[in-house]
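Undergrad: pasting the sequence and the predicted model now:
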Amino acid sequence: MDRASHQSDKKHAVVTVAICFLIAVIEGLDIQAAGIAAAGIREYFGLDSSQLGIFFSAGILGLLPGALVGGRVADRVGRKKVLIWSTAVFALFTLCTVWVNSFSSLLAVRFLAGAGLGAAMPILITLASEAVTPQNRGRAVGLMYCGMPVGAAILSLVASTDFGTNWKNIFYLGGLLPIIVIPVMMWLLPESKEFLKAKEQANTIDQQSAVQSSFKDLFNSKNLFRTILIWVSYFFTLMVVYIMLSWLPSLFMELGFSRKEGSTAQFYFMVSATIGTIILGMLTDRWKKAYVIILMYGGILAGLFALNGASSLTQMYWASALVGAFVIGCQGVLYAFGGIVYPTELRGTGVGVASAVGRVGAMLGPAVAGQLLAAGFGAAGVISAAIPCIIISAIFMLFLVRRLQQV
């Protein structure tokens, strides 16, 4: 029976992480979609640069309420159910992007698509975390989250084909893929065993205890300090992540390289990000947590300094790959920490709120970078401004590791 139970648990974990990986691939597609389709959307709707910036922000803004609500509802009614509905919302409004005819309706559907995607992300992290033993959570979240750069890299390749030259095809792809994945989730995705166990215990002990965990529990005596620490780290790390995701090709052009060379750098960034996310996730389980924090933030700093100091195209490609490996990998590790920091009954809520705080940084980062470029600081100024953000994140994560060791 023990062997049979072990095989069942292993199958449960593999299926869960694989399906969550597919949803993360779709998130990666969406992250790249707006930028790749920008030129076609600008022409189709007759937008100026300011309106195009608002279009970019609408999807990211939608992630905030989605992350806040999705994680909370998943703690109440179940991970699987909320993930299916949030994926359906994202798919529907991504397809609607193709069919709208006004700028206001374009913003509305991008916001709602972002809300669906924002609700899905904390559930993906929670499901991947709860599908494995606590000793393997970093690896599981890393394997799941590497789907994001895979999706972004795939869309970059699609964009270079005749199919990808039509902006509507980009959103058809982004909307139809999750519709295909939804039946797979309904059929194959198991509910979290930890959630079912916690729910059963709650029903046995106290019928009301299932709804007693709430947002305020993030700030009780046990969780207050760790909540603040992880929020600050999420905020500043995602600020740098989205500066790189949004501006890397443009920063290349600021440094005198061509648009095509900038796009190639973005591709190297995403490929190395996939590798870095997997390796850092595995190291999270095997090394002391403090060593992983020092490695990944040290790697980001090394990459930023390399970008600032590189003089040839080859050096810039290597620097882009170095930054990608560590900055996206770092985000995967932070998501894994969200699964470690909070108990089962609060995990979806905790990861969801932390993700929402991180998304605020994600919105501010590209805007701050744009202001720095407009003020004449150039690419070097943008890259230099990212360095203190990384140092602050590293310090707060090291404090969090120390706090977890004291418990």
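TA: Sure thing, it's come through. Numbering: from 1, shown residues only.

Undergrad: contacts and neighbour counts: CA atoms only from here.
TA: Noted.

Undergrad: quick check, residue 353 in contact with residue 66.
TA: No: using Cα atoms under 8 Å, residue 353 makes no contact with residue 66, being 9.7 Å away.

Undergrad: what's the offset of the longest helix seen in the chain from the middle of its chain?
TA: Across the chain, the longest stretch assigned as helix under DSSP state H is helix 2-45. Helix 2-45 sits 10 Å away from the centroid of its parent chain (Cα atoms, centre = their mean, to the nearest Å).

Undergrad: check which element follows that helix along the chain.
TA: helix 49-77 (DSSP states H and E).

Undergrad: other residues contacting the helix or strand following that next one?
TA: For helix 49-77, the succeeding helix or strand toward the C-terminus, using DSSP H and E, is helix 79-99. With contacts defined as Cα atoms under 8 Å, 6 or more residues apart in numbering, helix 79-99 is touched by 70, 73-74, 106, 109-110, 112-117, 119-120, 123-124, 126-127, 168, 171-172, 174-179, 182, 185-186, 189-192, 195.

Undergrad: if any of those residues are buried, give me the ChimeraX selection for them.
TA: Buried residues among the contacts of helix 79-99 (16 or more other Cα atoms under 10 Å), as a ChimeraX selection:
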select :70,73,74,106,109,110,112,113,114,115,116,117,119,120,123,124,126,127,168,171,172,174,175,177,178,179,182,185,189,190,191,192,195
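
Undergrad: what about versus this one:
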Amino acid sequence: MNITARISQTPMSGYQWLIIALCTFMNCLDGFDVMAVAFTGPSVTEEFGLTGSQFGLLVSVGLIGMAIGSMLLAPFADLVGRRPLILLSLALGTIGMFGAAMAPSVTVMGVFRLVTGIGVGGILASTNVMASEFSNARNRGLAIGIYTAGYGIGATVASLVAKAAVGGDWRIVFYAGGFGTLLALVVIAAILPESVAFLEQKRPSGALARINRTLARMRMEVLTDTDLDQAAAARTGGERAASGWLKQRLPPTVLLWITFITIMFGFYFVNSWTPTLLVEEGLSEGAAVTAGMAISIGGTVGSILYGVAARMRTPRVVLIGFSLLSAAMMVVFILSTSTLWLGFGIGVVVGALINGCIAGAYTVGPALYPANIRSVGMGWALGMGRIGAILSPTVAGMLNDAGASATQLYVGAAMVVATCALVLVGLRRYDPDSSPAAKEELAV
């Protein structure tokens, strides 16, 4: 039995939950990064004299960087290890945040936003795999839900910093992000271990000792060289059999990409444009940040709620419900913001639901792939999902310049999110949790 299978069948230790917490901490950086540019949007637009399209492009530059990081940096995790790539990505994120804080022009800021995005993309692709690899089968959905909640936590912190900076210097928000990323770099360098699944597969110098140190902390039985040899022999046979297998997974792969694209379209629209649109609708900047903060607060609990629900029902079915409810509540939210307390309350619900959708995509996706190509499948799904994330603020900016109202933009984004439910219905025949035939196919 390989290490991944042993971990899947063994109760989780406190050390494994610590690793999940570290991955969650790093996911906070994604939430802080996206919301930093969203909450400072009105101030940045005023200082640099940006149009709606230009501001949308500034948001999209960071998301383009995330796509580059997810799709191009992530494969190096299989060559040099998860931990080195995470450390490199954190270093890039630190440079990008501080650079954006000191940028003298929107062009320079855009360059550093791209660097930050590349770093965040590398972090996300690696930490998503790490959180999955160190979780057992029973708690994987909950662990991914907790991991995804990191986005909402980071977004909430960004909103608090931005709210404190209202009327002051918007650059404070990016300085705070830089110091937070630097802190993460130090903590991860000191505590986070290398993936034991990576060490088992690649067996670099000292691999057995490093594996056994980690297994001992997880309160699991240590391995011998013979165990690694046997796992390698079994894995070699599986890799030969998988050479033509990826082509057979093309239909579910495309459906998964569309799922990520539609969810991320709505997710990044809500998180990137809400404060700016509400200011244009007549709310004060402070009130708009408060409404945006409500969405962030909801996001901190939404993914965990999804994880709990997914323990009781099929994850794909739960995700269908979350996507439909998200679309409906997005429309209700934009129609209720004139009453601040009501808009705040509904904003919490919207944040919970749309963030739960992200957790759902992270949970449903890995089950569609066998272990030996799961990282590649999810890495590309994350990268393709960024298409929706990139299109969302850009299209919204163009429509905003053309005269579209906040209500019209929100309804359009809600329709995109609702289409995710239709895609998930089509994914049923490939989902091992819903189809016995799919489960047997993956087991081959």
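TA: Arrived safely. Here the structure is a predicted model, which means the values were calculated and not measured.

Undergrad: residues near the equivalent of residue 184 of structure 2 over in structure 1, how many?
TA: Under the alignment by TM-score structural alignment, residue 184 of structure 2 pairs with residue 181 in structure 1. By other Cα atoms under 10 Å, the residues close to residue 181 of structure 1 number 17.

Undergrad: show me what the helix or strand residue 181 of structure 1 falls within is packed against.
TA: Assigned by DSSP H and E, residue 181 of structure 1 falls within helix 167-188. Here helix 167-188 of structure 1 touches helix 2-45, helix 79-99, going by 3 or more Cα pairs under 8 Å, 6 or more residues apart in numbering; DSSP states H and E.

Undergrad: ok, then the element right after that helix?
TA: Using DSSP H and E, the first helix or strand after helix 167-188 of structure 1 is helix 193-205.

Undergrad: what does that following helix contact?
TA: Contacts with helix 193-205 of structure 1, where a contact means Cα under 8 Å, 6+ apart, come from 75, 78-79, 130-131, 208-210, 344-345.

Undergrad: now that helix: buried residues?
TA: 194-195, 198-199, 202.

Undergrad: can you list those residues in a markdown table and add distance to residue 94 of structure 1?
TA: Output for the buried residues of helix 193-205 of structure 1, formatted as a markdown table (distance: Cα to Cα, whole Å):
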| residue | distance to residue 94 of structure 1 |
| --- | --- |
| 194 | 32 |
| 195 | 30 |
| 198 | 35 |
| 199 | 34 |
| 202 | 38 |
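
Undergrad: between those, which is nearest residue 403 of structure 1?
TA: Lowest distance from residue 403 of structure 1 to the buried residues of helix 193-205 of structure 1 (Cα to Cα) belongs to residue 194, with 24.1 Å.

Undergrad: any idea what that closest one aligns with in structure 2?
TA: Here residue 194 of structure 1 is matched to residue 197 in structure 2, going by TM-score structural alignment.

Undergrad: still on that earlier bit, more neighbours, residue 353 and residue 66 of structure 1?
TA: Neighbours were counted for residue 353 of structure 1 and for residue 66 using other Cα under 10 Å; residue 66 has more, 28 against 25.

Undergrad: what is the burial count for the counterpart of residue 289 of structure 1 in structure 2?
TA: If you follow residue 289 of structure 1 across to structure 2 using TM-score structural alignment, you land on residue 315. Neighbour count of residue 315 of structure 2, defined by other Cα under 10 Å: 23.

Undergrad: so what's residue 315 of structure 2 up against?
TA: Residues near residue 315 of structure 2 by Cα under 8 Å, 6+ apart: 309, 360, 363-364, 433.

Undergrad: mind putting the residues you listed in JSON lines, distance to residue 215 of structure 2, secondary structure and neighbour count included?
TA: Converted to JSON lines, the contacts of residue 315 of structure 2 look like this (distance: Cα to Cα, whole Å; DSSP: H, G, I helix; E, B strand; the rest coil; neighbours: other Cα atoms under 10 Å):
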{"residue": "309", "distance to residue 215 of structure 2": "30", "secondary structure": "helix", "neighbour count": "17"}
{"residue": "360", "distance to residue 215 of structure 2": "29", "secondary structure": "helix", "neighbour count": "29"}
{"residue": "363", "distance to residue 215 of structure 2": "25", "secondary structure": "helix", "neighbour count": "24"}
{"residue": "364", "distance to residue 215 of structure 2": "27", "secondary structure": "helix", "neighbour count": "22"}
{"residue": "433", "distance to residue 215 of structure 2": "29", "secondary structure": "coil", "neighbour count": "18"}
